[in-house]
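Engineer: with the input below, show me the fold.
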Amino acid sequence: MRGTSSTSFAEVLRQTESALAGNRDGLEAAAQELFSVADAIDSSNQLVRTLSDPGRPAEVKEATVRSLFGDRVSPRTLEACLEVVRRRWSEQEDILDALELLGVSTLLEQAQSEGVLEQVEGDLFEISRLIDDSGDLTATLDGLRENPSQRATILHALLDGRTHRLSAALAARAVGRRSETKPARRVEEFARFASDRRRRAFAAVSSAVPLNEAQQARLGAVLAAIYGREVQMNLQVDPDVVGGLRIQVGDDLYDATVLARLSRARSQMVA
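Structural biologist: Alright, predicted model coming up:
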């Protein structure tokens, strides 16, 4: 994605990941719902045009999504879909990519919660190489370009019991969507998406009062400076937080005073 779409997807991904971090129940089911919504929209050119049209009011697009999927998916999945159609997208296909990648991100959230994110990332790169190295498998998958669901079934059966279940599910999804991109490259794209996620840090932030956008931006900058990479924040309000702010990144736990000292110390070192 480029330009407007890249910005829109970053916003949707940040909101979705924050929501998932606060409630990890049923992640695999939620991912399949997102994939199903993407496929349903993809099956209708008119629906794709309607939901990606920047000139159409967001309220109209939201109403369309609610009427089609409101009773077919969970409230959490529905809200993620609504966030997608509220945004502006540079290309029609980008709305489908966004929904699919939200599903991928949801499965990666499950992988992270199980402590197997790095394993899944490695599996996906290995599966991509497996497809490339097997002329028969490549030919089979290429020959089923017009039947992506069968491609998914074949690859999932091949991987079942040989790799982590989440890796198999992601690889099957990668080849199971109708696309001009070669199956091996689709799997590799998912692997790189997993790599990007693994390189990011995640912070659970509890504050006595809600943080405004400026405060969130400042906190994000401080954490990024400390860890040397982007830090995704899951924000929660807890009136009982001592000192007004508590941040946990992995095994590291900070309050507002400690964070301020670390920030000042780093600034002095840079100076």
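Engineer: for the rest of this, base every contact and every neighbour count on C-alpha atoms.
Structural biologist: Fine.
Engineer: can you pull out the helices in this structure?
Structural biologist: Ranges of helices in the chain, per DSSP state H, are 3-22, 27-42, 45-52, 58-69, 75-86, 92-113, 117-133, 135-143, 148-159, 165-175, 183-199, 213-227, 256-270.
Engineer: this one as well, want them side by side:
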Amino acid sequence: MAFRGASVDAVASLSDHLQGELPGSDGTHVGSGLFLLASVLGNEAGLRRVLTDVSVAPAAKAGLAREVFGGKVSEVAVRLLERAVTLRWAATRHLPDALEHLGVIAVVRSAAEKGQSGQLADELFAFAQTVKGSPELRDALADPARSLDDKRTLVSTLLEGRTLPETSALAVQALAGTHRTVVVALTEYQKVAAEVHGRHVATVRVAQPLTDTERQRLGEALTRRTGRPVHINVVVEPSLIGGIRVEIGDEVIDGTVASRLDDVRRRLAS
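Structural biologist: Just a heads-up that it's a prediction; the model follows:
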């Protein structure tokens, strides 16, 4: 999520505070509470304005937050909200956006405690690819005539028993979050998962699957290039013919045969 101004410092402060709150807590439960807070404050503009109003005493805003939400979500989520409303925000909308972001971090850390952060990232990517590759599923999840509960049931049914609970929790949140589409949300969540563990995310497009050795060598090369470990997502596209295309952040390294052929065609046509 793109925060600016004072909101950047607020999110950084809350992220540090969350890290101190999570040991001994159920990260997925904390995350679900933060997602609920984000949803309510995203829809209740009046309450959101009061809780971010710099003219209202911080203690009064924290008291209001506890009065409204105490006992309705986890205690950790309530304490984070109490802290959040005492901070300055560049835009009122940044408060619910930040709570959603913190919720994602909490769920990611839940998987990390079990040594499953890599599996979580892979499953988020795989589900995003499934949605992109299935027009019927994509339309069902985007259909404004279908209720949110219906969409959540559909996603939960698809993933139940096939993925980590954390993956299912984030996939369901992707339906109701602040992102434009489910695929965009899942992509952003995977980036958060990588950032939490000091990694970059690279999408690698190839004409045929990589062997384990090729994947390992590519990971080592990208780590040397970026200075940080890299989590690799592989997309097989036979139309590339051969070679490899790597997308990492804003950088694109295109060494595919299809790309070189296109370049030759452009030169011949000029």
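Engineer: hmm, back to that, of the helices of the first structure, which stretch is the most buried?
Structural biologist: Ranked by mean neighbour count, these are led by helix 165-175 with a mean of 24 (mean count of other C-alpha atoms under 10 Å).
Engineer: return the distance of that one from the chain's centre.
Structural biologist: Centroid separation between helix 165-175 of the first structure and its chain, computed with C-alpha atoms, centre = their mean, to the nearest Å, is 15 Å.
Engineer: what range in the second structure does that helix sit on?
Structural biologist: Alignment of helix 165-175 of the first structure against the second structure: residues 165-175, by TM-score structural alignment.
Engineer: list the contacts for the residue sitting nearest the centre point of the second structure?
Structural biologist: With distances taken as C-alpha atoms, centre = their mean, Tyr189 lies nearest the centre of the second structure, 1.1 Å away. Tyr189 of the second structure makes contacts with Val104, Leu124, Leu170, as judged by C-alpha atoms under 8 Å, 6 or more residues apart in numbering.
Engineer: which ones are touching the nearest residue to Thr77 of the first structure once chain neighbours are set aside?
Structural biologist: In this structure, Thr77 of the first structure finds its nearest non-sequential neighbour in Ala30, 6.1 Å apart by C-alpha to C-alpha, 6 or more residues apart in numbering. Ala30 of the first structure is in contact with Ser74, Arg76, Thr77, Gly103, Thr106, counting by C-alpha under 8 Å, 6+ apart.
Engineer: can you redo the helices of the first structure as a markdown table with distance to Arg246 of the first structure?
Structural biologist: Output for these, formatted as a markdown table (distance: least, C-alpha to C-alpha, whole Å):
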| stretch | distance to Arg246 of the first structure |
| --- | --- |
| helix 3-22 | 16 |
| helix 27-42 | 26 |
| helix 45-52 | 39 |
| helix 58-69 | 36 |
| helix 75-86 | 26 |
| helix 92-113 | 21 |
| helix 117-133 | 26 |
| helix 135-143 | 50 |
| helix 148-159 | 43 |
| helix 165-175 | 32 |
| helix 183-199 | 23 |
| helix 213-227 | 11 |
| helix 256-270 | 7 |
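Engineer: nearest to Leu235 of the first structure, out of the ones you listed?
Structural biologist: helix 3-22 (7.3 Å; C-alpha to C-alpha).
Engineer: who touches the closest one?
Structural biologist: 27, 80, 83-84, 87-91, 94, 98, 102, 105-106, 109, 232-235.
Engineer: correct me, but Arg229 of the first structure touches Phe202?
Structural biologist: No - if you go by C-alpha atoms under 8 Å, Arg229 of the first structure and Phe202 don't touch, sitting 10.3 Å apart.
Engineer: so which of the two has more stuff around it?
Structural biologist: For Arg229 of the first structure versus Phe202, the count of surrounding residues by other C-alpha atoms under 10 Å is larger for Phe202: 20 against 13.
Engineer: which residue packs closest to the more buried one, ignoring adjacent ones?
Structural biologist: Closest to Phe202 of the first structure by C-alpha to C-alpha, 6+ apart is Gln232, at 4.7 Å.
Engineer: map the one you found across to the second structure for me.
Structural biologist: Gln232 of the first structure is assigned no aligned equivalent in the second structure, the criterion being TM-score structural alignment.
Engineer: circling back to that earlier point, the match of helix 165-175 of the first structure against the first structure, how far on average?
Structural biologist: Mean deviation of stretch 165-175 of the second structure relative to the first structure after superposition (mean C-alpha distance after the TM-score superposition for the first structure): 1.1 Å.
Engineer: still on that earlier bit, in JSON lines: the contacts of Tyr189 of the second structure, plus distance to Gly177 of the second structure.
Structural biologist: Converted to JSON lines, the contacts of Tyr189 of the second structure look like this (distance: C-alpha to C-alpha, whole Å):
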{"residue": "Val104", "distance to Gly177 of the second structure": "11"}
{"residue": "Leu124", "distance to Gly177 of the second structure": "15"}
{"residue": "Leu170", "distance to Gly177 of the second structure": "10"}
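Engineer: from those residues, which is closest to Thr203 of the second structure?
Structural biologist: In terms of C-alpha to C-alpha, no member of these lies closer to Thr203 of the second structure than Leu124, at 13.1 Å.
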